[in-house]
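Student: The sequence and its predicted three-dimensional model are supplied below.
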Amino acid sequence: MALSLDLTAEKPRPSPAPRAAQAEKPSLIGLSRPEMAEALIGAGIVPERQAKMRVQQLWHWLYVRGVSDFAEMFNISKDLRATLAKHFTIARPEIVEEQISNDGTRKWLFRFPPRGAGRPVEIETVYIPEEGRGTLCISSQVGCTLTCSFCHTGTQKLVRNLTAEEILAQLLTARDRLGDFPDRDTPDGAIVPAEGRKVSNIVMMGMGEPLYNFEEVKKALLIASDGDGLSLSKRRITLSTSGVVPEIARTGEEIGVMLAISLHATNDDLRDLLVPINKKFPLKDLIAACRGYPGLSNARRITFEYVMLKDVNDSLDDAKALVQLLKGIPAKINLIPFNPWPGTNYQCSDWETIEKFADYINNAGYASPIRTPRGRDILAACGQLKSESERLKKHERLALEAMMIAGHGD
């Protein structure tokens, strides 16, 4: 049975009030070192000659120790901590809901405060524990513009891009909830070893298209992979795109993480239907961009994601076409059993069909693992993410409008 946690219950680590409950202040989370130094100098908190040292201190507390309250930065003077708190925030987002699947998968619904004249927004983040690793699936946008016909997230219109702060906040809050930062009472030098981390891998596969939010995603992933902070290996960070071709080479050159392509079809007619961005960036352009991906090798393969849809793209002819399409590209092909969601017209391929498809690809020399569906019971599986609250708010707005029209008629 899936669980929804009472967030007032005891947690692995205590958390301060979320940022939504605090006065609107700029956050230090998500700033590069030069940006952080500029912010401190601009606020008159430190002179320029001290900025590098202060940034180094703050970076350690934020990304190694994982604190979310300036008061816990014990090697910084009390007066300076108070001044920092007056001008900036490092608070976490509000956790609206935390669900735990019967297979151990966790899904969080996070609420972020308004930006400018906007309103609070909500996104979902998923943690998948596996033997020897733990993967966090991070969102890059609130909603999505791509309207992939098999994807639940695509039925929610784009609200806005997430900032680098909000992208990193998903990782920081997940590590809080999982007890994945050093204990706050241990000496300053204590660091969680890479092999002991609960969150060992991150994938940009949540809500949104990461390459339509390139600059903020880039900032966030460079901080996540910074060796003096969160220190995740770029080999353990995967960015998944539906095929924003102009940004693919930049991803390899400027971020340097592993690449995954949300493929799902081997011809333009079908991919136009399943992944409509294909109309703008057709398969020949997408495959050419993959062949030229910086750093591509047998050790740094591209992952091609292929959702298995019954009687749509799961025939043996489709498997043959897939092998031919990817010929010569160092690749792994992830076969994803379709995860149903309310209102979909698609069905998952039969298991025997999926296995025959995988066998053909394996015999052609490509690794083709069949992804085990995780978190289906809490709508946390691939293609299922969507903020329930967004649907409810829309319904409430429509009801309110109907009431207003009825009242005007009287």
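Tutor: Arrived safely, thanks for sending.

Student: Only C-alpha atoms from now on, for both contacts and neighbour counts.
Tutor: Noted.

Student: Grab the most central residue of this protein for me.
Tutor: Ile138 (1.4 Å; C-alpha atoms, centre = their mean).

Student: what sits against that residue?
Tutor: The neighbours of Ile138, taking C-alpha atoms under 8 Å, 6 or more residues apart in numbering as the test, are Glu124, Thr125, Val126, Ile167, Gln170, Leu171, Ile202, Val203, Met204, Met205, Gly206, Met207.

Student: Leaving out sequence neighbours, find the closest residue to Arg209.
Tutor: For the record, residue 209 is Glu, not Arg. Of all residues not flanking Glu209 in the chain, Thr241 sits nearest, at 6.2 Å (C-alpha to C-alpha, 6 or more residues apart in numbering).

Student: Then Gln156?
Tutor: Gly143 (5.2 Å).

Student: and the helix or strand that contains Ala288, what other elements does it pack with?
Tutor: If you go by DSSP states H and E, Ala288 is part of helix 283-291. Applying 3 or more C-alpha pairs under 8 Å, 6 or more residues apart in numbering; DSSP states H and E, we find helix 283-291 packed against helix 245-250.

Student: this is the comparison structure:
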Amino acid sequence: MPVTTLDPAPTLALEGGSANREPLIGLSRAALAERLRTLGVPERQIRMRLSQLWSWLYVRGLTDFAGMTDIASALRTELAERFTLARPEIVTEQVSVDGTRKWLLRLSDGKEVETVYIPEADRGTLCISSQVGCTLTCSFCYTGTQHLVRNLTASEIVGQIMLARDRLGDWPGAVADDPRGIPDAERKITNVVLMGMGEPLYNFDNVRDSCLVAADGEGLSISKRRITMSTSGVVPEIPRWGEEAGTMLAISLHAVRDELRNQLVPINKKWPIRELLDACRAYPGLSNAKRITFEYVMLKGVNDSVADAKALVRLLAKIPAKINLIPFNPWPGAPYECSDWEQIEKFAEIVNRAGYASPVRSPRGRDIMAACGQLKSASIKQRASERLAS
């Protein structure tokens, strides 16, 4: 399957004056009920109208109020005048040789983020972003070379899921325009990971609210056990996340010594490894059935020694955990190389012998810069090159 860049599909993001209307996507049930009250919906009807609207939004994926046939015409008109169901606008859509898809998405203010869909035979994982750019400067991550622009709203975070479901034909009765690589399954998106652009815990409220909408059993219905929030280690927010969001947790670890982690993940200077792991041990609901995933990028000659593997096992003692070993994915100007495969296997064997599941994450979407650590608003580079050419 060759790499392809598809023409963007028509979107609603910037059409019909939607920028002047409030998004309904991403609002909590309580907030959505309050919006109905502002339209004069009688209190005795709020529960029914809320249920109808929620179903149209998140079960059927409707993009036009006019299609909500069980809602009175006058109310539909008022909804359309005050609110929008717009998704982000697709700037580019790329399909990798392995079926991975990457969307560069433009938001209503013109800012851009990337979202990635990774299909497998029995599931599909959507990797979404929480910020435009990133406030962190992890030295192995391409996103870290793009400064933080702003946090995404809950609407923009949920909107990435809605847009992906539109494009993949993941609504009842829908069919994808381009079915290549999409699993032949009832649900095309079974898992959501907050591993795209940004540090989710630096946008806590919006990320939490979007996860609760995604997990609602009468809507998008993505189980909290299939939603994973990945943090580089914002220690004070980890227990709060467990209490208020309750999703699976992933830690971007990548080193076993503070001296090295200070270089790879500079947030470690504020919250060192010991404090981070103490927060992990206290994570609400932690058990063998709800393990923490520790992400560990394999950097040649940096953090991939046998001694590092043994130290990693000691560090994670008494934490129900899975260790994801991630072959480093190169990007322009990267200061690292990927560990040799033989060394990765040695590392994995030590971790496995200690009783930890340690899958080596197969690189996906490298040819379209969609792999772990490769996301960046590509149009930034494109516009710069266009300016040079002019």
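Tutor: Sure thing, it's come through. These numbers were taken from a predicted model, which means no experiment stands behind them.

Student: Among the contacts of Ile138 of the first structure, which ones are in helices?
Tutor: Assignment to helices by DSSP state H places the following of those there: Ile167, Gln170, Leu171.

Student: Spit out the contact partners of the aligned partner of the last one in the second structure.
Tutor: So the one you mean is Leu171 of the first structure. Matched across to the second structure, Leu171 of the first structure falls on Ile161, judged by TM-score structural alignment. For Ile161 of the second structure, the contact set (C-alpha under 8 Å, 6+ apart) comprises Leu126, Ile128.

Student: distance of Ile161 of the second structure from Gln52 of the second structure?
Tutor: 20 Å (C-alpha to C-alpha, to the nearest Å).

Student: Check Ser390 of the second structure too.
Tutor: 52 Å.

Student: Same drill for these two, tell me which one is more crowded.
Tutor: Neighbour totals were compared for Ser390 of the second structure and Gln52, and Gln52 leads with 15 against 5 (other C-alpha atoms under 10 Å).

Student: The helix or strand hosting that one: how far from the chain's middle?
Tutor: Taking DSSP H and E as the criterion, Gln52 of the second structure maps to helix 43-58. Relative to its chain's centre, helix 43-58 of the second structure lies at 28 Å (C-alpha atoms, centre = their mean, to the nearest Å).

Student: now do stretch 315-323 of the second structure
Tutor: For stretch 315-323 of the second structure, the distance to the chain centre is 24 Å (C-alpha atoms, centre = their mean).

Student: Which stretch of the first structure lines up against that stretch?
Tutor: So stretch 315-323 of the second structure sits over residues 325-333 in the first structure, by TM-score structural alignment.

Student: same question, stretch 246-257 of the second structure
Tutor: Under TM-score structural alignment, the match for stretch 246-257 of the second structure is residues 256-267.

Student: With stretch 203-217 of the second structure instead?
Tutor: Under TM-score structural alignment, the match for stretch 203-217 of the second structure is residues 213-227.

Student: Mind listing residues that contact that stretch?
Tutor: 30-32, 140-141, 161-165, 167-168, 210-211, 229-234, 247, 254-255.

Student: How about stretch 269-283 of the first structure?
Tutor: By C-alpha under 8 Å, 6+ apart, stretch 269-283 of the first structure touches 146-150, 242-245, 263-268.

Student: mind listing which of the residues you listed are in helices?
Tutor: Going by DSSP H, the helices hold Val245, Asp268 from these.

Student: so which pair among the contacts of stretch 269-283 of the first structure is furthest apart in space?
Tutor: Distance extremes for the contacts of stretch 269-283 of the first structure: the farthest pair is Phe150 and Val245 at 21.2 Å, using C-alpha to C-alpha.

Student: Strands of the stretch 151-300 of the second structure, start to end?
Tutor: With DSSP state E, counting those that start in this stretch, the ranges of strands along the stretch 151-300 of the second structure come out as 191-194, 227-231, 248-252, 292-298.

Student: Show me which residues of stretch 248-257 of the first structure are buried.
Tutor: Ile248, Ala249, Arg250, Thr251, Gly252, Ile255, Gly256, Val257 (16 or more other C-alpha atoms under 10 Å).

Student: One more: stretch 368-388 of the second structure?
Tutor: In stretch 368-388 of the second structure, counting by 16+ other C-alpha under 10 Å, buried: Ile368, Met369, Ala370, Ala371, Cys372, Gly373, Gln374, Leu375, Lys376, Ser377, Ser379.

Student: is it true that the first one touches Val95?
Tutor: Yes - with contact defined as C-alpha atoms under 8 Å, Ile368 of the second structure counts as touching Val95 (7.5 Å).
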